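Colleague: Please find the sequence and the predicted model below.
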Amino acid sequence: MAQEQAQPSGPDLTQGVDPGDFKDGKLVGHVGDQEILLVREGEGIFAIDAHCSHYHGPLADGIVVDGTVRCPWHHACFDLRTGEATCAPAFNALDVWQVEQRDGRIFVREKRARPAVRIAKPDHPGKIVIVGGGAAGFAAAEMLRRQDYAGSIVMLSSDDAPPVDRPNLSKDYLAGSAPEDWLPLRPDDFYQQAGIDLRLRTTVTAIDPSARQLSINGDVIGYDRLLLATGAEPVRLPIPGANLSHVHTLRSLADCRAIIDGAKSANRAVVIGASFIGLEVAASLRARGIEVHVVAPESRPMERILGAEMGDFVRSLHEEHGVIFHLENTVTAIGEKKVTISSGETLEADFVVFGVGVKPRLELAEKAGLKIDRGVLVNQYLETSAPGIFAAGDIARWPDPRFGENIRVEHWVVAQRQGQVAARNMLGHREKYDAVPFFWSQHYDVPINYVGHALKWDQIEVEGSVADRDCLLRYKHLGRVLAVSSIYRDVDHLKAEVAMERAVAA
């Protein structure tokens, strides 16, 4: 999240710099207290805020691609000319500055005025309804207003709270190192000011595609375009005791608050599942000084996604921090103060957290007669089988040009980017969704980034050292790179993403 900015570094750009001072086409300096990144691309020189508006990542450590700069941390993208955040997970634009070249030196002057929004709108739907208050739903609503859409936006969310930064729920906020006021994606008054009718604690019970209506809480609401962004819900295994009050899942802010509340008086916890979310929860609870046991059926954590070597590293990293694993085991029963596992062992537990994955919320789409195949089937423009109804996020299964098949991906950034594309297409644009899937995971001080989508591979090519926390892994099938994971190889990871994008464009 945004953090207190240190004293600006580098030269005073109002006094001018020499072109020879650039390194790899970039130079960090300042104007007053504002740290600024100078970028040379081709014949042009651009000045833009030096830090990403998402989590304050240093853009100087990123890469420049086709008139944009990409953040090294979570792959947000900004237009060098306008400062616009062109690609999630960033939404806030950056300031750009006037650049002058004189007497062989480069000077940065005043801020440039942000250009007025001029978006061609081939279609003018009067009313757009969004079902879902998560990543895709928020990104779509925000993009509609950014595209200068002046019609009605109704956002229906079953959550208790406005859209929040969900990745933080299992990371810094749960660990106690981030305050709650960092979580909202926008301040509460944003929705009213933007003319977004956000209705919380609202359940949609049915959709009538032919009448372009949906039913909510006994009422009926019409739409011209509809976005389904119902997301996914955590899996709670059918184990005796799974519904006890001290057994939690983690998806919403309310879920996270409940776990934090339980942790205040707890000494021991059991996490069921060695998934990304399960292990992030384990790391966060260890940061709170709680003894954590992880029970999972696999022989090594996350091998299915990251491979054996990275899986062993993740296990050893957590063990270094005191996590106790019970692998090749399942939980057979949960009691008030204990958990029984398939080996016959009994583990003491003041509370339990399920981290065994999620399932897409498809019931609404199924009842409406939309085409379903392990997700809501959409075309390359994210439109479902019913005209005027789009789907994005965890429920959407789309035709990915890299793999020649329909895929569904449960990643935060994927949902956000799909919401943005769906918003533009609901306005009549015909923009193909072809972004490369990306996610990040944080385990203590070690970030793991992953780009691409590899359900299977026949080779993992390791560059660097996994054990030394300096590596790039390429997951290949028949010689073709399907995905890349990395630890502290941010630039190489960004380059891998660009290579995948260009492979499709070609």
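Modeller: Yep, it's here. Since the model is a prediction, treat every value here as computed from it, not as a measurement.

Colleague: Please make it C-alpha for all contacts and neighbour counts, starting now.
Modeller: Fine.

Colleague: Please, where are all the strands along the stretch 351-500 of the chain?
Modeller: 351-354, 358-360, 376-377, 389-391, 396-400, 405-407, 438-443, 446-452, 459-465, 470-477, 480-487 (DSSP state E, counting those that start in this stretch).

Colleague: quick one: which of the ones you listed is nearest A175?
Modeller: strand 438-443 (10.9 Å; Cα to Cα).

Colleague: Between the two ends of stretch 346-358, how far is it?
Modeller: 26 Å (Cα to Cα, to the nearest Å).

Colleague: just stretch 427-434 next, same as before
Modeller: 18 Å.

Colleague: likewise stretch 31-48?
Modeller: Start-to-end, stretch 31-48 (Cα to Cα) is 11 Å.

Colleague: so how far is that stretch off the chain centroid?
Modeller: 28 Å (Cα atoms, centre = their mean, to the nearest Å).

Colleague: Tabulate the strands of the stretch 351-500 of the chain in a markdown table, adding columns for distance to H30.
Modeller: A markdown table is the format used below for these (distance: least, Cα to Cα, whole Å):
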| stretch | distance to H30 |
| --- | --- |
| strand 351-354 | 46 |
| strand 358-360 | 45 |
| strand 376-377 | 48 |
| strand 389-391 | 43 |
| strand 396-400 | 42 |
| strand 405-407 | 45 |
| strand 438-443 | 30 |
| strand 446-452 | 29 |
| strand 459-465 | 35 |
| strand 470-477 | 31 |
| strand 480-487 | 30 |
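
Colleague: tell me the most buried of those strands?
Modeller: Highest mean neighbour count of those: strand 389-391, a mean of 28 (counted as mean count of other Cα atoms under 10 Å).

Colleague: Going by residue numbers, what spans are strands in the stretch 101-250 of the chain?
Modeller: Applying DSSP E, counting those that start in this stretch to the stretch 101-250 of the chain gives strands spanning 105-111, 127-131, 152-156, 196-199, 204-208, 213-216, 219-222, 225-228, 232-234, 247-248.

Colleague: most tightly surrounded among the ones you listed?
Modeller: Ranked by mean neighbours (mean count of other Cα under 10 Å), the strands of the stretch 101-250 of the chain are led by strand 225-228, with a mean of 26.

Colleague: Put this next to the first one:
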Amino acid sequence: MTYVVVGGGLAAGKAVETLRDEGFEGPVTLIGSETEIPYERPPLSKGLLLGTDAVDSVYVHTAQWYPEHNVTLRLGTTVTSIDRAAKRVRLDGGDEIEYEKLLLATGSTPRPLPVPGGDRALLLRTLGDSQRISAAVTGSSRVVVIGAGWIGLEVAAAARSRGATVDVVERAALPLVNVLGPEIAEVFAGLHRANGVTLHLGAQVEAVEEGAVRLAGGETLAADVVIAGIGVTPNVGLAADAGLAVDNGVLVDRRLATSDPDIFAAGDIANVDHPYLRHRVRVEHWATALNTGPVAARAMLGQDVSYDKLPYFYTDQFDLGMEYTGWIAPGEKAEVVVRGDLATREFIAFWLVDGKVAAGMNVNVWDVTDQIEALIRSGRPIDPERLADTGIALPDLL
């Protein structure tokens, strides 16, 4: 029987690649709802919007790779149900495919804007979405971005870099404040203000109208283009309908196996029983897709594998580049230690929980992610004063 992979993103693409790299010679079918071959999503809000990346650069493999490696593609096709007893997936056209092992990498869906006229706002998830936004944003455009999370800020930076007038509306007091805390969040607020973006913080959208966004309180923002980036919802309906355990994603063990030992999950939907962090972790970032796809593929082949990668993500906005490594459990209180200069936006920020480094974010400081990870994995309490001292090399802190 066939090994079936459901999804058209990076996790799915890397999974089928790994199956072949590990010597699996049986039939492999990849089923994707989009008509595109599997592609990566970070360029959609970065290089593609800026015009610095070619469209071909987003694909995980070339179109020729799949027939060359005997991978059957069923694109523009949606899996409507899973029959676990018969080990079959049913497709929207009525076909059924038997599977020996099944990987779900169904990704996420952007949350629609829940206000009158909210359907006027463009959402960003697919290659087509990115191309529509890119075509709509010109140097004379008045762009309103709703939501100052990572996607919202990246889109705002790309639009402003292309010469558009950009307003960002955010309900919180600062961009990313719930993730980074006020001190580091202010860095991103200052970055956008310095580049001509107008931030409307502590503000709420009341309606999206023809040519305008109306805020609670009556202020109206002129808008030729409205883009909403208010988060995503993991696509767990297929798994839930099949009776798999679902709770903030699809529950998987360290091998990325679901409650059905022949079905695995990777990417955005995987809520992993993380063996190092000793907590369930679901992360919606590029590195998760990159790394869970191969682990799931090896587990499907019966290998004794374990997904213990630390969460990692990055962003590029204007002249700021950032990498973040680590994870803080919801509700945990962390002490922030800054190594470097916030004013020049060249620093490393560390989050300490019980005196131990839980996460680190390097901003315009490079080639330190391995060192940050070593500090996290050491599990040792570290003196905050020494951690902040740029005269002490990071490896010497261990």
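Modeller: That came through, no problem. The model shown is predicted, which means the values in this text are computed figures rather than measured ones.

Colleague: ok so, going back, which one of the strands of the stretch 351-500 of the first structure lies nearest to L185 of the first structure?
Modeller: Comparing the strands of the stretch 351-500 of the first structure by Cα to Cα, strand 438-443 comes nearest, at 17.9 Å.

Colleague: Report the mean deviation for the closest one after fitting onto the second structure.
Modeller: In the superposition with the second structure, the average deviation recorded for strand 438-443 of the first structure is 0.6 Å (mean Cα distance after the TM-score superposition for the first structure).

Colleague: Tell me what angle that strand forms with strand 446-452.
Modeller: 160 degrees (axes from the mean of the first three to the mean of the last three Cα atoms, to 10 degrees).

Colleague: The residue most central in space within the second structure and E40 of the second structure, how far apart?
Modeller: The centroid of the second structure falls nearest to H285 when counting by Cα atoms, centre = their mean (2.6 Å). H285 of the second structure is 11 Å from E40 of the second structure, where distance means Cα to Cα.

Colleague: Overlap of the contact sets of the two?
Modeller: Shared contacts of H285 of the second structure and E40, defined by Cα atoms under 8 Å, 6 or more residues apart in numbering, are absent.

Colleague: that older thread, include distance to I305 of the first structure when you put the strands of the stretch 101-250 of the first structure into JSON lines, please.
Modeller: Formatted as JSON lines, these follow (distance: least, Cα to Cα, whole Å):
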{"stretch": "strand 105-111", "distance to I305 of the first structure": "45"}
{"stretch": "strand 127-131", "distance to I305 of the first structure": "30"}
{"stretch": "strand 152-156", "distance to I305 of the first structure": "33"}
{"stretch": "strand 196-199", "distance to I305 of the first structure": "36"}
{"stretch": "strand 204-208", "distance to I305 of the first structure": "34"}
{"stretch": "strand 213-216", "distance to I305 of the first structure": "38"}
{"stretch": "strand 219-222", "distance to I305 of the first structure": "42"}
{"stretch": "strand 225-228", "distance to I305 of the first structure": "28"}
{"stretch": "strand 232-234", "distance to I305 of the first structure": "19"}
{"stretch": "strand 247-248", "distance to I305 of the first structure": "25"}
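
Colleague: what's the closest of the ones you listed to D492 of the first structure?
Modeller: Of all the strands of the stretch 101-250 of the first structure, strand 105-111 comes closest under Cα to Cα, at 29.3 Å.

Colleague: starting at the chain centroid, how far to that closest one?
Modeller: 35 Å.

Colleague: Then stretch 81-100 of the second structure?
Modeller: So, by Cα atoms, centre = their mean, the centroid of stretch 81-100 of the second structure is 29 Å from its chain's centroid.

Colleague: same deal with stretch 11-18 of the second structure?
Modeller: The answer for stretch 11-18 of the second structure is 17 Å, by Cα atoms, centre = their mean.

Colleague: Show me the contact partners of it.
Modeller: 5-6, 28, 30, 38-39, 60-61, 71, 105, 266-267, 288-298.

Colleague: let's see 6 Å
Modeller: Here stretch 11-18 of the second structure makes contact (Cα atoms under 6 Å, 6 or more residues apart in numbering) with 38, 105, 267, 289-290, 293-294, 297.

Colleague: before we move on, the earlier item: among the strands of the stretch 351-500 of the first structure, which is nearest T86 of the first structure?
Modeller: Nearest of the strands of the stretch 351-500 of the first structure (Cα to Cα): strand 438-443, 15.6 Å.

Colleague: In the second structure, point out the residues matching that closest one.
Modeller: Under TM-score structural alignment, strand 438-443 of the first structure corresponds to residues 312-317 of the second structure.

Colleague: same deal with stretch 320-327 of the first structure?
Modeller: Under TM-score structural alignment, the match for stretch 320-327 of the first structure is residues 194-201.

Colleague: List the buried residues in the matching stretch.
Modeller: For stretch 194-201 of the second structure, the buried set under the neighbour-count rule, 16 or more other Cα atoms under 10 Å, comprises 196-201.

Colleague: Which one of these is nearest to A159 of the second structure?
Modeller: V197 (9.6 Å).

Colleague: Skip the chain neighbours and tell me the closest residue to the closest one.
Modeller: V166 (5.3 Å; Cα to Cα, 6 or more residues apart in numbering).

Colleague: thinking again about what came up before, with neighbour count and distance to D316 of the second structure as extra columns, can I get the contacts of stretch 11-18 of the second structure in TSV?
Modeller: Below are those laid out as TSV (neighbours: other Cα atoms under 10 Å; distance: Cα to Cα, whole Å):
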residue	neighbour count	distance to D316 of the second structure
P38	26	23
A105	29	26
G267	30	22
A289	26	19
L290	20	19
G293	30	24
P294	25	26
A297	33	31
